[in-house]
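Participant: sharing a model that was predicted from the sequence below.
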Amino acid sequence: MGGKEISTTQVIKVAVGTSLGTTIEWYDFFLYGYAASLIFPKLFFPPFYSPITALLISLSTYAVGFVARPIGAMIFGHLGDKLGRRTGLLWDLILMGIGTGIIGFLPGYAVLGFGSLAIATISRILQGIGVGGEWGGATTWLTEYAARSKWRAFWGSWVQQGVPIGLLWASAMLGLFSAFPSNSPLGLFNYGWRLAFWIGAIAAIIGIIIRLALLESPLFESIIERGEVSKIPSIEVWRKYWSRILLLAASWAAQNAGFYLYSVYSVTFLAGLGFSKSLALLSVTLSALIGIFITIIFGILADKIGRRLAMISAFAFGLIFSFPYVLLLFSRTFSMILLAQVLMVLAVLGSYAVIPAFFAENFPTKYRYSGTGLSYHMAAPFAGGLAPIIVADLVGENYTGNWWAFAMIFAIYFAISLVALIVLRETKGKEME
């Protein structure tokens, strides 16, 4: 590793820095998802629009962020593979903070008409580009620091803690403001939702300061010393590894789609069944909290049994559980709904813990930021961005009659990822160079 010995303390510092940054990014990203589902349909649309039409259009602005993510992966992958991991990670957090802060200031339809929705969409694109640069950089930075460790998947799973913690944070914030009376200034539909976005923008500034204090990846410094830095890494990696990028994207599509169905659409579905929105958000919050520990366990498991087998086990369970999951939601009892959410988290976040090491081990250092980022975000428009819209359209407002569509989309995505994992090779024990 360039002649430098990396201590466990140094790895921990980078692990904390990357997980804090990803937590902030995912908080902002998830917050928009909740707002698009619960707040924007009432705020940014004329009163004569039907609720389902407003919801579908609002979710479409949410999906735009997923389309922007591969673009962010290309832009920041290029920066990160040419100028350094830290440089790319600083600028993507800046972009995310700007997009999130703007959303918090938008007026309702009565003031700006559809202008507010248009600005929200542009801000969502900025968020998507920011997230597109975050994951590949954080994964690359941390796994390169832990390159010599036999617990590489465990350390890589720290990056993934940003997702359950970010989700926990976002759902908890909206749950908090939902508890205020509707006529209170802190009520969710008054200033509550705005404060949630402003907090995200402030947190981004804090994240930037923390990352400025961290050191560059030693593996990247080694290729600088050897003069091996690629001139156009995000283009070259696609030309050399396009089939691997597509297979890796497909291998985690189930997690990407499943996570947003479980964490965002399930709240809408439960509300359609007459269940309390605040309790639905609480079920997501608590299951996300448990998901933090599931992520740790699966990171360790992947270092023991291999990356592919750990992911295959999680997705196979998810495939079997798809229909029982939705049926448990029909219980309309909090305990059964929480059980359903926790079991789905086992399938979704269990697999998620593994992919930082699995993806990073599939690319050489000179292309790693670009390769991991593209592999991760190529799935986003077709999985996490599209799945909630497909389900919302198929189910419509007939939640009791069309529930099977919710379960079926879950099952289809799990099947796609299982096929891709069967084709891909195991990388456990592979030397990172």
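Facilitator: Noted; the coordinates are in hand. Since the model is a prediction, treat every value here as computed from it, not as a measurement.
Participant: going forward, measure contacts and count neighbours with C-alpha atoms only.
Facilitator: Will do.
Participant: all helices of the stretch 1-150 of the chain, in order?
Facilitator: Secondary structure of the stretch 1-150 of the chain by DSSP state H, counting those that start in this stretch: the helices cover 8-38, 40-43, 51-83, 85-103, 109-112, 115-145.
Participant: S283: which of the ones you listed is closest?
Facilitator: helix 8-38 (14.1 Å; CA to CA).
Participant: thinking again about what came up before, which of the helices of the stretch 1-150 of the chain is buried the deepest?
Facilitator: Per residue and on average, the most neighbours among the helices of the stretch 1-150 of the chain fall to helix 115-145, with a mean of 27 (mean count of other CA atoms under 10 Å).
Participant: here comes the other one, which I'd like you to weigh against the first:
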Amino acid sequence: MTGHNTTGHQPVRASTAAFVGTMIEWYDFYIYATAAALVFGKIFFPSATGFYGTLAAFGTFAVGFFARPLGGAIFGHIGDKIGRKKSLVITLLMMGVVTVLIGLLPTYASIGFWAPVLLVVLRIVQGIAVGGEWGGAVLMASEHSPDQNKRTFFASFAQLGSPAGLILSMLMFKLVTGLDDEAFLSWGWRVPFLFSAVLLIIGFVIRLSVNESPDFLKEKEAQTKRAKPAQVPLWQVLTGAPKLLMLAVGANVLGIAGFYFTNTFMIAYTTQYVGLDRGVILNCLLVVSIMQFFITPLSAYIASRIGNLRFLGFTAFVSMFTPYAMFNLVDRGSLPSITVGVGIAVLFMGAYYAVIAGYVSDRFPTAIRYTGISMAYQLSGAIFGGLTPLLGTILAENFKGQWWPLALLFSVISLLSLVSVLMLGAQGAKDNTQPA
């Protein structure tokens, strides 16, 4: 049975399913992030104007991140115990349905206090779904790899979903931000959310066509032969591999917090503090996302040639210095200078992001791999991803006209990942958490 899964079209199908599924999940997540930066402060928190409205909108954005570790724990357990495929089908359905419901949500003007309350509730469910999605998509792609040495390359197809989702979300918002303010605030912002229903159907059909992970099937077979029942995966991760988990959390910071810095916070920064039109920054991010889409598989290929650790160390090191060039160019205010500025930061950060998933997943043994990488990624998202736009907004408000504190924040994010990834490399892949 396991042999069948590694032959024929399954590796390609699994990679396609990972790509399409994560593209839909990240599309849903990014349209929320973009709406939070552009419109949610005005229609869900109208009494909190300007800075405080943006802060409140980004607060709901952060809530989704705090829900993600719960999703990682729930769906990591399902993925490690029942099956990767079942877990992924549920997360996709949850994410798509919730996103459509956000698009149908009445505003503060219609139902008052209940509007932001319902927004937060839906955002929590959305966070739980994303919490379970990413780890499963990475594993379904990498564990179907016909060659052990190509796992990181196959895993990069799940990472490819992130820029693809961003490109799609930017194109949708580009369509609706062309409307006048009244139309955009009343119904225009809802269109990208409702469009998610179409994507959901496509993703669901593709995901059902993929067989279960061969690694999972082998592990289940091995577990049935053991006299002692396996422990709960989350408990095994927390008690058997706490250092590994913490290093994996740190290693993911640049890929998560860095992107919400450039793709979410920079929208608010450029429109509110540099005085740019929202269309200019969205055009810039669209170009940069297309660049990231192409550098993702290229980065994974280069890393497979020179070594994952060497590649990750280099890109994290260079990322410490890129924000200084980015802010210098962004403050000039022209579309080419902003695009080049953000592009420099995303080039190295995107290259790092492409490779980190496969690298971290190889550190965890099969029995706890879904839970391990999901918890690492989602804890990193909860602590660093959700708070980065909030912290950036506070720094921008308190240091008006000065960008160096923001650049320093980005450098610290890069340094944290550099140190973590080097320590992970020194520790090596230790399979000491397997049940006896």
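Facilitator: Arrived safely, thanks for sending. Please read all numbers here as calculations on a predicted model, not as lab measurements.
Participant: TM-score for the pair, please.
Facilitator: Between these two chains, after superposing, the TM-score reads 0.94 (TM-score structural alignment, normalised by the length of the first structure); 427 aligned residues with a CA RMSD of 2.1 Å.
Participant: circling back: now the helices of the stretch 1-150 of the first structure as CSV including distance to G274 of the first structure?
Facilitator: What follows is those, written out as CSV (distance: least, CA to CA, whole Å):
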stretch, distance to G274 of the first structure
helix 8-38, 15
helix 40-43, 18
helix 51-83, 15
helix 85-103, 29
helix 109-112, 27
helix 115-145, 28
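Participant: L188 of the first structure: which of the ones you listed is closest?
Facilitator: So among the helices of the stretch 1-150 of the first structure, helix 8-38 is nearest, using CA to CA, at 9.9 Å.
Participant: helices or strands next to the closest one in the packing?
Facilitator: Packing partners of helix 8-38 of the first structure (3 or more CA pairs under 8 Å, 6 or more residues apart in numbering; DSSP states H and E): helix 51-83, helix 85-103, helix 115-145, helix 152-160, helix 162-178, helix 193-212.
Participant: redo the ones you listed as a markdown table? Include distance to S278 of the first structure.
Facilitator: Output for these, formatted as a markdown table (distance: least, CA to CA, whole Å):
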| stretch | distance to S278 of the first structure |
| --- | --- |
| helix 51-83 | 18 |
| helix 85-103 | 23 |
| helix 115-145 | 24 |
| helix 152-160 | 26 |
| helix 162-178 | 6 |
| helix 193-212 | 14 |
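Participant: any idea which of the ones you listed gets closest to I312 of the first structure?
Facilitator: Of all those, helix 152-160 comes closest under CA to CA, at 15.5 Å.
Participant: distance between that closest one and the chain's centre?
Facilitator: 15 Å (CA atoms, centre = their mean, to the nearest Å).
Participant: which one of the helices of the stretch 1-150 of the first structure lies closest to K231 of the first structure?
Facilitator: The minimum distance between K231 of the first structure and the helices of the stretch 1-150 of the first structure falls on helix 51-83, with 7.1 Å, by CA to CA.
Participant: what's that closest one packed up against?
Facilitator: So helix 51-83 of the first structure, by 3+ CA pairs under 8 Å, 6+ apart, packs with helix 8-38, helix 40-43, helix 85-103, helix 115-145, helix 233-251, helix 368-377, helix 387-395.
Participant: which one, of those, ends up nearest to S217 of the first structure?
Facilitator: helix 115-145 (5.7 Å).
Participant: mean deviation of that closest one from the second structure?
Facilitator: Compared with the second structure after fitting, helix 115-145 of the first structure deviates on average by 0.8 Å (mean CA distance after the TM-score superposition for the first structure).
Participant: could you give the angle of that helix to helix 162-178?
Facilitator: 140 degrees (axes from the mean of the first three to the mean of the last three CA atoms, to 10 degrees).
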